[in-house]
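got a predicted structure here, sequence first:
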Amino acid sequence: MNTWAVPGYTESLELGSGASGRVVLAVHRETGIPVAVKYLSESLHTRPGFVHDFRAEARLLAGLDSPYVTGLYEYVESPDGAAIVMELVDGVSLRSLLTRQSPLDPEAALVILKGSLLGLADAHRLGVVHRDYKPENVLVRPDGGSKLVDFGIAVSTGESAGVAGTPSYMAPEQWTGAPASPASDVYAATATFFECLTGHKPYPADNLAELALRHIDSPVPAEEVPEPVRSLVRRGLAKSPTERPAHAEAFVADLEAAAVAGYGPQWEERGRGRLAALAALLVLLRPPLRPRAETTTDTARTVLRSGGGGGGGWGHAWRPTRPGLLVSAAAALLAIVLAYGMPRSDNAAADQAAEAFATTSARPGVESGPTSTASPASSSGPAESSAPVPSGSSPSGSQGPASDDPTATSSSPGQEATPTGSATATPTPTTASPTAPVAPAVKDVAVSGFRQTGPTTGTTTVSVSTDGTGPISVTLAWYTGDTSGQLGTPDATPQTFDRSGATQYTFTVDHTFQGKGCYWAVQATTTPASADGGASQQILTRRCDIR
């Protein structure tokens, strides 16, 4: 369990937890504003790739100023932990609502779909694909409105980030590791809409392989939903992304036209009223989420906005300003320096210098900076996100219980640019003796883009990040098997690649498989061993025989 806590907040209640971390209810001491604090788990915080992904999620939320997406107040990082401080949504998850009453009235289901689609639309306009739309990640407020949460595995449109998502809601192209597309979010939203209308998921299955094949090959079960919305379900669950609405905004237009034609111009008012009654009941049955404010000095100098805003919460979603971006950039680099360059010490002054700091301000024009004495200078680059299963759990979570639904996916953390240095030899009157190159520390290994290219062939991309330019070896081992989440039986002889002269290496490797299992896997390790222990990825092949 995490022992580190964000400075300046008083925590009172755990809202949810999982392998990737936990979400707790807290109050900002200086302003009295209730917030939700999402902590990266202690075990994942020691793995640089997951810290990259967590930081990338905060960076993404900082740019999303939408009343339909939970707002970011600040991202906080120290050598002892990392946390995202978010707007607290006083509502319940759609999953909790469906557990209480399912199926929903069509008009209420349409209201939920429209609200969360508007959140997706705001993300899609910024070139962001959520990749994990599901009932657990939609929060319904007592007024019947809804908000989208958990961008833990979101990526940029067109990015190849491997197989990731929640299997019951994954589009066919997500199972094959195709580049991220807004149409995949449309598919997941439609699958959730189908569940709201029928009380069950569109493609039930006994195992992961069968589920994948049903999503890829089975007909759309549109006849199970009310006739006025069948066209919506057919389009949203189309097998090819080109046959679906290209993005959420286009799907909203289709939804409104179908809703008015099938249920009349007052459909949204009636649906919101029914939804509000059910959501309000569930909120009343649960312990209150508004803790009492305390008056204590805020050592983190965090600035929050207490007025209402477009986000509908107690604070408004933060929009990047020039001061905020500068602070974020400086703080991100300082986090790198603290993580890799500062020796740990029991000295009180050193501990104080390594204290956690806020990276953003929620109010334009007000500075918010670190409390430590270190001086950051620049920012780190954007990071990829993924939801690894064979080798770990994704940094995800929301203001509710974390989902443990497995996926066949890769560990594809982002990478930091690492400065390189050169050793200066001291000249002597005679001859200079060459110095043997020193092997660097391997900071990060990522396996991404693993996909099947033919009946027996596959390809993958490997990325390695080091802290020096000395020689390293990268070994790829291939496996086949019939069990999800396990590497299986070794397939042929591992391949070893020697590299030197840089701090980052990326290369693509092809392999011809000889085994007959349903699953293929690849594992990358290095010499010297990497800080994160290496990386692996597993995919489900199309040649699997389901009996």
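That came through fine. Numbering: from 1, shown residues only.

only C-alpha atoms for contact and neighbour calcs from this point on.
Noted.

is residue 498 in a helix, a strand, or coil?
Assigned by DSSP: H, G, I helix; E, B strand; the rest coil, the conformation of residue 498 is strand.

please verify my assumption that it contacts residue 476.
No: between residue 498 and residue 476 there is no contact under C-alpha atoms under 8 Å: 11.6 Å.

compute the number of surrounding residues for residue 323.
Residue 323 has 17 neighbouring residues, counting by other C-alpha atoms under 10 Å.

more crowded one of residue 498 and residue 476?
Set side by side, residue 498 and residue 476 show more neighbours around residue 476, with 19 against 11, by other C-alpha under 10 Å.

do you have the helices of this structure handy? List them.
Under the criterion DSSP state H, helices of the chain are mapped to 42-45, 48-63, 94-100, 106-125, 172-175, 182-198, 208-217, 230-236, 248-263, 267-285, 322-340, 348-353.

among those, which is the most enclosed?
Neighbour counts (mean count of other C-alpha atoms under 10 Å) averaged over each of the helices of the chain peak at helix 182-198, with a mean of 26.

can you put the helices of the chain in a markdown table and add distance to residue 3?
Formatted as a markdown table, the helices of the chain follow (distance: least, C-alpha to C-alpha, whole Å):
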| stretch | distance to residue 3 |
| --- | --- |
| helix 42-45 | 8 |
| helix 48-63 | 17 |
| helix 94-100 | 29 |
| helix 106-125 | 33 |
| helix 172-175 | 36 |
| helix 182-198 | 36 |
| helix 208-217 | 36 |
| helix 230-236 | 44 |
| helix 248-263 | 40 |
| helix 267-285 | 29 |
| helix 322-340 | 18 |
| helix 348-353 | 16 |
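
check it against this one:
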Amino acid sequence: MDGLVCAPNINYRIEQVLYCNDVTKRQFYKVKNIELGMFYGLKVIEIDDFQAAKQVKNEVTALNRLPFGMAPKCLQYWVQGKQHYLLLDWIEGNPISALYQQRPQSGMEEKQRLLVAQKLTQRVADIHRVRMLHRDIKPENVIVRMQGNNVQDVLLIDFGLANQQRAVEEGTPFYQAPEQSLSRHIRLSEGVDVFSVCQTIHFLITGHPLQLSPNFTNDDWSQPLAHSLSASGISAPLTTLLAKGLAFDPNKRLKQAATLNNELRQLLRR
């Protein structure tokens, strides 16, 4: 795509390429309204079939179902050939995946990352209150807004799965709950987002998700969670908390992001 995007009745100039994936045929740009000088996010998806087009429309519906301020709204949607365009509110900030690639270098830095985690769980709890599941929470989809050295806000992006019917497998490896890849018959609950959030918190502290693999009977992890978490060098209180959210069995997993949020608040007070 060249530097100019022609939408119905108005043109946008590409200011920054945020990602361009040839496999998924999805691109995301920071664009500028040439006439007004305002910035927006522009998601471009190349689609070959009716079902995929329906999924894009479901994503637009999901975004605009959420209350104001909870996620970027889709302001305009149009189609040119196989290209589907979603013009979104621009969110200033950086994804967790870009901000935190190494372990914290001090106790103060670790506390700041736990604050990011607490604000993330609050955001997820807000989404669950309006009866929506994100279903693909990962560091790339969590935007942190800073004000100087202080965490101002944390927002979720990419609600592409939130309003879709279940596929054989969904989500992102390591961040997807087991029932999203192994148990098609299980009804998804808030626990899938709790699992993904806990893996994202692990990334916040260590720079990578916890490496988990199912046992031979696909009914639990091959290694005890406490052992795997301790080997990551995570503190005992955080190990206890993450173990609750990373349980293989959704019935044994921490069920609500609001509960995870409250426990993180208590951890931050120590």
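Arrived safely. If you're wondering where the values come from, they're calculated on a predicted model, not measured in any experiment.

please state their TM-score.
Remark: TM-score between the superposed chains equals 0.81 [TM-score structural alignment, normalised by the length of the second structure]; 252 aligned residues with a C-alpha RMSD of 2.8 Å.

coming back round to it: the helices of the first structure: which one's closest to residue 36 of the first structure?
When these are compared by C-alpha to C-alpha, helix 48-63 sits nearest residue 36 of the first structure, at 13.4 Å.

contacting residues around the alignment partner in the first structure of residue 83 of the second structure?
Aligned by TM-score structural alignment, residue 83 of the second structure pairs with residue 81 of the first structure. Taking C-alpha atoms under 8 Å, 6 or more residues apart in numbering, we find residue 81 of the first structure in contact with 4-5, 39-40, 42, 45.

residue 13 of the second structure against residue 4, yeah?
Yes: using C-alpha under 8 Å as the test, residue 13 of the second structure is close enough to residue 4 to be in contact (4.6 Å).

those two - which one has more neighbours?
Neighbour tally, residue 13 of the second structure and residue 4, criterion other C-alpha under 10 Å: the higher count belongs to residue 13, 18 against 14.

from residue 74 of the second structure, how far out is that one?
Distance, residue 13 of the second structure to residue 74 of the second structure, using C-alpha to C-alpha, to the nearest Å: 18 Å.

ok, residue 170 of the second structure next?
To residue 74 of the second structure, residue 170 of the second structure is 23 Å away according to C-alpha to C-alpha.

now swap in residue 132 of the second structure and tell me
Computed as C-alpha to C-alpha, the residue 132 of the second structure to residue 74 of the second structure distance reads 17 Å.

which residue in the second structure lines up with residue 187 of the first structure?
Residue 187 of the first structure maps onto residue 195 in the second structure, with residues paired by TM-score structural alignment.

surely that match and residue 179 touch.
No: proximity of residue 195 of the second structure to residue 179 does not meet the contact threshold set by C-alpha under 8 Å, at 10.5 Å.

residues contacting the counterpart of residue 53 of the second structure in the first structure?
Residue pairing (TM-score structural alignment): residue 53 of the second structure is matched to residue 51 of the first structure. Shown in contact with residue 51 of the first structure (C-alpha under 8 Å, 6+ apart): 40, 44-45, 82.

closest one of those residues to residue 523 of the first structure?
Using C-alpha to C-alpha, the contacts of residue 51 of the first structure come closest to residue 523 of the first structure at residue 44, 18.9 Å.

hmm, that closest one is touching residue 22, no?
No: Residue 44 of the first structure is not in contact with residue 22 according to C-alpha under 8 Å; the separation is 11.9 Å.

which non-adjacent residue is nearest residue 38 of the second structure?
Closest residue to residue 38 of the second structure apart from its sequence neighbours, by C-alpha to C-alpha, 6 or more residues apart in numbering: residue 32 at 5.5 Å.

how near is the alignment partner in the first structure of that neighbour to residue 35 of the first structure?
Residue correspondence to the first structure (TM-score structural alignment): residue 32 of the second structure is matched to residue 27. Distance, residue 27 of the first structure to residue 35 of the first structure, by C-alpha to C-alpha: 6 Å.

what's the single longest strand in the second structure?
Looking across the second structure with DSSP state E, the single longest strand is strand 10-21.

report all helices and strands that it contacts.
The contact analysis (3 or more C-alpha pairs under 8 Å, 6 or more residues apart in numbering; DSSP states H and E) places strand 10-21 of the second structure against strand 4-7, strand 26-33.

helices or strands up against the longest one?
Spelled out, that is strand 26-33 of the second structure. Where contact means 3+ C-alpha pairs under 8 Å, 6+ apart, strand 26-33 of the second structure is packed against strand 10-21, strand 39-46.

that one: average distance to aligned residues in the first structure?
Its match in the first structure and strand 26-33 of the second structure itself, once the structures are fitted together, sit a mean 1.7 Å apart by mean C-alpha distance after the TM-score superposition for the first structure.

I'd say residue 57 of the first structure and residue 152 touch.
Yes: between residue 57 of the first structure and residue 152 there is a contact under C-alpha under 8 Å: 5.6 Å.

what is the aligned counterpart of residue 93 of the second structure in the first structure?
Counting by TM-score structural alignment, residue 93 of the second structure corresponds to residue 91 in the first structure.

list the contacts of the closest residue to its match other than its chain neighbours.
Closest residue to residue 91 of the first structure apart from its sequence neighbours, by C-alpha to C-alpha, 6+ apart: residue 141 at 4.1 Å. Neighbour list for residue 141 of the first structure: 89-92, 276, 279-280 [criterion: C-alpha under 8 Å, 6+ apart].

trace residue 141 of the first structure over to the second structure, please.
Per TM-score structural alignment, residue 141 of the first structure is aligned with residue 145.

try residue 256 of the first structure
Using TM-score structural alignment, the partner of residue 256 of the first structure in the second structure is residue 265.

what's the separation between the nearest residue to that match once chain neighbours are set aside and residue 20 of the second structure?
Counting by C-alpha to C-alpha, 6+ apart, residue 118 is the residue found nearest to residue 265 of the second structure once chain neighbours are left out, at 6.6 Å. Using C-alpha to C-alpha, residue 118 of the second structure is found at 30 Å from residue 20 of the second structure.
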